[in-house]
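In: I'll drop the sequence and a predicted model, then ask my questions.
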Amino acid sequence: MSHPSISIVVLIASLAAGATASAQRATLTISGRVLPGTCTLSAPAITLDPVKASDLVTGDNALLAGALQFTGCIGVTKATLSFDGTPADGDPIRWKNTASSDAATGVSVALRAGASTGDYLKRGDSDVLVITGSTGSYPLRAGYYLAGTGGINAGQVQADVIVTADYE
């Protein structure tokens, strides 16, 4: 008794064993670049202590420390900070009092880099903060600024400074 299915399997197996397969290899190269990530930038408000108009002297008054905080930094080694906003009338180094109601007159806002010493930060300035690890802090100080003793009127003081951070 002959089994036709067995002879077909044997024939296919012998043909496959006799045939040589041709193979090719290729290398797939994948490339890219990991760009710096970002940080979460927070700029807590600096609420200046109230000061009597009669206690103000020409120059900086009642400077108060603050800081820009950078958290959650991934792949960031430095942040280039730029500052924008409305400069004080006739004084491009300080910031204009932009309080919308009951605004004090004759007073502007001083903003200085650093915790104890540092230059004024004004519109158009930039500074670099080195980021180590996943956090960073940029210390600064803000206070009242009196250009001269004439024309002081009591009231609210506010300045909004826009800080932009570019990461590398």
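Out: Okay, I see it.
In: okay, CA-based contacts and neighbour counts for the rest of this
Out: OK.
In: For Ala17, list the residues it contacts.
Out: For Ala17, the contact set (CA atoms under 8 Å, 6 or more residues apart in numbering) is empty.
In: Put this next to the previous one:
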Amino acid sequence: MNLSPLPRLRTVALVCLAAGNGPVLADEAQLTIKGRVLVGTCVLDIPEVPLADLRAADVATGDLGMQLGTIKVKSCIAVKQVNLKFTGATAEGDKDHWKNTAPAGEAAEGMSIVLKDGEKFENILKSGDARSFAPVADAGSYPFKAGYYHAEGQAFTSGAVAASITVSADYN
């Protein structure tokens, strides 16, 4: 008995379909993309300003032992202006100078800290003062000077002098 090729082809096709050789299966996965839209911001860097030791015999009225300091910003994103605000405890009876916050028993009496801003360092930076500067490219800096301050006619003792000043930054 001779079978025609057509029924054999149908039989092979049915066997292939029954064996699972049907349509090719596909995998599916999800692509996740994340990002953030940031309000303009910078990384704020304020290094400590160490003051040189001051001999008691060299204490006079006014600013003493001034040292240069710099408030730096870097990695600025979409920032046109940096606004700094200075806050902290002021010297007793003297809102222009910063309180000596050295630990009790170690602190020099009658001494406080003075901050002066800008390039000429003529203006005193007091608690509550604000200053602004424009970063160039993605970085910038704001210079200041810090030093000891001794008020006229005030008695003093030797000891440690320190101040804790908070610098807050916001960005435009």
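Out: All right, it came through fine. Here the structure is a predicted model, which is why all the values come from computation and not from measurement.
In: now what about the TM-score between them?
Out: The TM-score (TM-score structural alignment, normalised by the length of the first structure) is 0.77; 135 aligned residues with a CA RMSD of 1.3 Å.
In: ok, which stretches of the first structure are helices?
Out: Ranges of helices within the first structure are 4-18, based on DSSP state H.
In: ok, longest strand in it?
Out: Ranked by residue count under DSSP state E, the longest strand found in the first structure is strand 59-71.
In: Show me which positions of that strand end up buried.
Out: Using 16 or more other CA atoms under 10 Å as the burial criterion, the residues of strand 59-71 of the first structure that qualify are 60-67, 69-71.
In: Please say which position in the first structure Gly69 of the second structure maps to.
Out: Aligned by TM-score structural alignment, Gly69 of the second structure pairs with Gly66 of the first structure.
In: Apart from its chain neighbours, what residue comes closest to the residue most central in space within the second structure?
Out: Nearest to the mean C-alpha position of the second structure, by CA atoms, centre = their mean, lies Leu44 at 2.5 Å. Spatial nearest neighbour of Leu44 of the second structure, excluding adjacent residues (CA to CA, 6 or more residues apart in numbering): Val73 at 4.7 Å.
In: returning to what we had before: contacts only, for the equivalent of the residue nearest to the centre of the second structure over in the first structure.
Out: In the first structure, the residue matched to Leu44 of the second structure (TM-score structural alignment) is Leu41. By CA under 8 Å, 6+ apart, Leu41 of the first structure lies in contact with 68-71, 165.
In: ok, Gly106 of the first structure to Leu121 of the first structure distance?
Out: From Gly106 of the first structure across to Leu121 of the first structure, the span is 20 Å (CA to CA, to the nearest Å).
In: Which one of the two is surrounded by more residues?
Out: Leu121 (23 against 18; other CA atoms under 10 Å).
In: on that earlier part again, how much space is there between the residue nearest to the centre of the second structure and Ala102 of the second structure?
Out: 25 Å.
In: swap in Asn172 of the second structure?
Out: 36 Å.
In: what about those two, which has more around it?
Out: Counting neighbours by other CA under 10 Å for Asn172 of the second structure and for Ala102 shows that Ala102 has the greater number, 15 against 12.
In: In space, what's closest to the corresponding residue of the first structure for the more buried one - neighbours in sequence excluded?
Out: By TM-score structural alignment, Ala102 of the second structure lines up with Ala99 in the first structure. Excluding the flanking residues, the one nearest Ala99 of the first structure by CA to CA, 6+ apart is Gln158, at 4.9 Å.
In: Please tabulate the contacts of Leu41 of the first structure in JSON lines and include distance to Leu48 of the first structure as additional columns.
Out: JSON lines is the format used below for the contacts of Leu41 of the first structure (distance: CA to CA, whole Å):
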{"residue": "Leu68", "distance to Leu48 of the first structure": "16"}
{"residue": "Gln69", "distance to Leu48 of the first structure": "19"}
{"residue": "Phe70", "distance to Leu48 of the first structure": "23"}
{"residue": "Thr71", "distance to Leu48 of the first structure": "25"}
{"residue": "Ala165", "distance to Leu48 of the first structure": "25"}
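In: Out of these, which comes closest to Gly143 of the first structure?
Out: If you rank these by distance to Gly143 of the first structure using CA to CA, Leu68 comes first, at 16.0 Å.
In: how many neighbours does Asn83 of the second structure have?
Out: Neighbours of Asn83 of the second structure using other CA under 10 Å come to 15.
In: Assess the claim that it and Ala169 are in contact.
Out: Yes - here Asn83 of the second structure reaches Ala169: they are 5.5 Å apart, a contact under CA atoms under 8 Å.
In: So which of the buried residues of strand 59-71 of the first structure is the closest to Ser7 of the first structure?
Out: Thr71 (74.6 Å).
In: how much space between the closest residue to that closest one other than its chain neighbours and Leu11 of the first structure?
Out: Computed as CA to CA, 6+ apart, the closest residue to Thr71 of the first structure that is not its neighbour in sequence is Thr135, at 4.5 Å. Distance from Thr135 of the first structure to Leu11 of the first structure, counting by CA to CA: 72 Å.
In: That'll do, ta.
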